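Novice: predicted model and sequence below, questions to follow.
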Amino acid sequence: MNHSLTRAFSMRTILVLVYAFLYIPIAVLVALSFNEGGLPTAWSGFSLKWYVSLAGNSAILSAALNTLIVALVSTAIATLLGTLLAIGVEMRRQYGKGLEALIFAPMIIPDIVLAIALLSFFSMLNLTMGLHTIILAHVVFNLAFVCSVVRARLKSFDWSIVEASTDLGASAIATFRRITLPVIAPAVIAGALLAFTLSVDEFIIAFFTAGAGRASTTLPMQIYAMIRFGITPEINALATIVMAVSVTALTLSQRLNRGMIGQ
C-alpha cells in the first residue's frame, strides 16, 4: 500500500513539474502584458495601455489582417478538399500504405523541409510570392489535418444509409447534402477550427513563401521582426491575443472531437 502511495505521489509530482515547466512562462508573459511599467523585472500596476497601443500600430494591424485573410481562405479550401479526400478514401476502402503515407506526409515532414520544397516549387513555376503563395502553402499543410479529423468520424459512419438513399433515387449531391454532410458536420467543423489555429500560428512556411515586402507579412512574421530588437510589452500583449485565439479555436475543436467520440 505504501509503495503504491509513494508511486502515485511521485507520478503526481512529476506531472505538476512538467505542467509548471510548460505553463509558468506563458503565465508570466500574459501577466507582463498587463504591466503598466513595461519592465520585465518589476510589477508597477495593472494597465491595458499596451493593448490600446496595439490598436494604434498600423504595422501590426496590417499583419493581423493578412493573417486573418490567409487563415480564413486557406481554412476554407483545406476544409473542402480535406473533407472530399477523406470521403473518397473511406468510400474506396482499398488503399495501400503508400497512399496513406502520401496523404499524411505534410503532417510528418518537418516544416523547414516543406517550406523549402514549396519555395522551390513556386520558384520553378515563376510565381510571384505574396499572400496567394502563403495561402496555397497553408492549404497543403492543413489539408492532411482536416482529412485526418474527418476520417476519424467516417470510421464509424454507416455507409448502408448512403446505399439506401441511392436505391431510393436520390442523386449523389442530394445524398451528400442531406445524409453524409449532417453526420460528419462536427468533424468538418473541428477540422476547420484546427486548420484555422495552425494557420494563424504558422511561421516557417509563411516566412519562406511570402516573398519580399510588408504587403505579405503575417502576424507571426511581424512578431519575429519585432523581437529582434528586444521584447516589449506590446509583443507580450500581441502574443497573448494570438494565444487566446489559438486556444479558443483548439478548445472548440477538441470539444467537437469529444462529442464525435461519444456518439
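Specialist: Everything's here; your move. Note that this is a predicted model, so its numbers are computed, not measured.
Novice: please make it C-alpha for all contacts and neighbour counts, starting now.
Specialist: Will do.
Novice: buried sites along the longest helix anywhere in the chain?
Specialist: Determined from DSSP state H, the single longest helix within the chain is helix 58-92. Neighbour-count burial for helix 58-92 flags 60, 62-64, 66-83, 85-87, 89-90 (criterion: 16 or more other Cα atoms under 10 Å).
Novice: tilt between the helix or strand harbouring Thr248 and helix 58-92?
Specialist: Per DSSP states H and E, Thr248 falls inside helix 233-262. Counting by axes from the mean of the first three to the mean of the last three Cα atoms, to 10 degrees, helix 233-262 points 20 degrees away from the direction of helix 58-92.
Novice: which stretches of this structure form helices?
Specialist: Taking DSSP H to define them, one finds helices in the chain at 2-32, 49-55, 58-92, 97-108, 111-124, 131-154, 160-167, 172-175, 181-201, 204-209, 219-227, 233-262.
Novice: which strands or helices does the third one pack on?
Specialist: In other words, helix 58-92. With contacts taken as 3 or more Cα pairs under 8 Å, 6 or more residues apart in numbering; DSSP states H and E, helix 58-92 sits against helix 49-55, helix 131-154, helix 181-201, helix 219-227.
Novice: one more time with 6 Å, if that's ok
Specialist: Counting contacts by 3 or more Cα pairs under 6 Å, 6 or more residues apart in numbering; DSSP states H and E, helix 58-92 packs against helix 131-154, helix 181-201, helix 219-227.
Novice: adding another structure so you can compare the two:
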Amino acid sequence: MSDLLAVDKTAENHYRAPVVVEESFPLYGGQIAAQALLAAGLTVSGCQLPRSLHAVYLLPGDTKEPVDFEVERDRDGLSFSARRVVARQHGRTFFTMSASFHEPSAGQDTQLGEQPAPTPPQDCEPFEMGRFPLLEWRRPAQTQPWGRGAPTRLWARAKDPLPEGPLLDACALTYLSDVSTGISGVSGGGKYAGITLDHTVWFHRQVRFDSWILLDMIPKTVAQGRGWYTGGLYTTEGALAATLAQETLFPPAGRQW
C-alpha cells in the first residue's frame, strides 16, 4: 500500500505520483487526498504531524496519467505549519488541499461523547471491495438503511504491514476515509449522486493501519442537490483516531453536470 500512496520529488516543493493502477473509473478521491497530504508532509519538520486537511475536488482525476503536486508553504511555525497543495493533470488543476500540521504535546487524553459498539472484526464476515484489493474488509451490523447498497459502517486494515512512520499512517487513514458514502440510505439521486465535492479530516490520535480500523459514517442532510455526512475512524479499543466530514453531489435523476 505504501507504493500505492508514494510520491516522488521532482523539484523543490514539487512532487509526482506515478500511475499505479489504470482503471475505467476516475481516480479514487481518497488516494489523491492521501498523496497530497504526503507531499505536503514531506515539506514539514519531522516533529510536526498532520492535524487536519480540507480537500476540494474540482474535476475527475485520470488513473492513466501521473499527478503533479505543487506545495505552497503558507506558514512554518515552531508548533504549527500550514500548506496548500494543488494537483494537476493534462495542465489543469483538478484538486486542491489545505493542510495543517502540529507538533504533538503531552497532556490530557480523554475520549468524549458516545462511542460506537460494532461487532468486533474477528466476528464479522469478510467481504470484498473490488477497487481496494490491498485492504481487508469486515462488515458489522449496519446502523443506517442501505438505499444505494453501500455500507456506512465497516472494518478495514492493510493486508501487508506498512513501513513505520506517523505521516504514512495518517495518509493511510485519509485513503480509507473516502471509502463508500454516508448517505447511501437516501434514495432519489441521479447517476452522479455520491461524487465527492469536498472532504475534511481531523486527526486526533496516531494509529497503525495494519491494525483493524472502524469507519463509521453518519448521514446528516440532503438539500439543494448536495448531501453531507460526518464520520469517525476508530481503533478496536474504541479510541477515536480521526473525524471526517464530506459533502457529495446528490442531484435529482436526469440532471446533467
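Specialist: Arrived safely. Owing to the predicted nature of the structure, the values given are computational and were not obtained by experimental measurement.
Novice: mind checking the TM-score on these two?
Specialist: Remark: TM-score between the superposed chains equals 0.25 [TM-score structural alignment, normalised by the length of structure 2]; 106 aligned residues with a Cα RMSD of 5.9 Å.
Novice: before we move on, back to that, distance between the helix holding Thr248 of structure 1 and the chain's centre?
Specialist: Remark: helix 233-262 of structure 1 is offset 9 Å from the chain centroid, using Cα atoms, centre = their mean, to the nearest Å.
Novice: buried residues in that helix, which are they?
Specialist: Buried residues in helix 233-262 of structure 1, counted by 16+ other Cα under 10 Å: 233-240, 242-243, 245-246, 249-250, 253-254, 256-257, 260.
Novice: tilt between that helix and helix 181-201?
Specialist: Angle of helix 233-262 of structure 1 versus helix 181-201, following the same axes, to 10 degrees, is 160 degrees.
Novice: and Leu53 of structure 2, which helix or strand is it part of?
Specialist: Applying DSSP H and E as the criterion places Leu53 of structure 2 in strand 49-57.
Novice: what lies in contact with that strand?
Specialist: Strand 49-57 of structure 2 is contacted by residues 95-102, 197-203 when judged by Cα atoms under 6 Å, 6 or more residues apart in numbering.
Novice: let's see 7 Å
Specialist: For strand 49-57 of structure 2, contacts defined as Cα atoms under 7 Å, 6 or more residues apart in numbering pick out 33, 94-103, 167, 170, 196-203.
Novice: the stretch 151-257 of structure 2: strands as residue ranges?
Specialist: With DSSP state E, counting those that start in this stretch as the criterion, the stretch 151-257 of structure 2 has strands at 153-158, 196-203, 213-223, 226-235, 240-249.
Novice: how close does the most centrally placed residue in structure 1 sit to Arg258 of structure 1?
Specialist: Nearest to the mean C-alpha position of structure 1, by Cα atoms, centre = their mean, lies Leu198 at 1.8 Å. Computed as Cα to Cα, to the nearest Å, the Leu198 of structure 1 to Arg258 of structure 1 distance reads 19 Å.
Novice: setting aside sequence neighbours, what's the nearest residue to Leu135 of structure 2?
Specialist: Of all residues not flanking Leu135 of structure 2 in the chain, Ala158 sits nearest, at 4.6 Å (Cα to Cα, 6 or more residues apart in numbering).
Novice: would you list the helices and strands packed on helix 58-92 of structure 1 in CSV and tack on distance to Thr166 of structure 1?
Specialist: Formatted as CSV, the helices and strands packed on helix 58-92 of structure 1 follow (distance: least, Cα to Cα, whole Å):
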stretch, distance to Thr166 of structure 1
helix 131-154, 18
helix 181-201, 15
helix 219-227, 47
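Novice: re the thing from before, could you pull out the buried residues of the helix or strand that the strand holding Leu53 of structure 2 is followed by?
Specialist: Beyond strand 49-57 of structure 2 in the direction of the C-terminus, DSSP H and E gives the next helix or strand as strand 67-76. Buried residues in strand 67-76 of structure 2, counting neighbours by 16+ other Cα under 10 Å, are found at Val67, Asp68, Phe69, Glu70, Val71, Glu72.
Novice: next, format those as a markdown table and append distance to Gln246 of structure 2.
Specialist: Formatted as a markdown table, the buried residues of strand 67-76 of structure 2 follow (distance: Cα to Cα, whole Å):
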| residue | distance to Gln246 of structure 2 |
| --- | --- |
| Val67 | 23 |
| Asp68 | 24 |
| Phe69 | 22 |
| Glu70 | 24 |
| Val71 | 23 |
| Glu72 | 24 |
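Novice: Glu136 of structure 2: which of these is nearest?
Specialist: Nearest to Glu136 of structure 2 among the buried residues of strand 67-76 of structure 2 is Val67, at 26.6 Å by Cα to Cα.
Novice: my guess is the closest one meets Val85, correct?
Specialist: No - applying Cα atoms under 7 Å as the test, Val67 of structure 2 and Val85 come out as separate, 11.9 Å apart.
Novice: from Ala36 of structure 2, how far off is Val201 of structure 2?
Specialist: 13 Å.
Novice: what sits up against stretch 248-263 of structure 1?
Specialist: Arg153, Pro186, Ala187, Ala190, Leu193, Leu194, Thr197.
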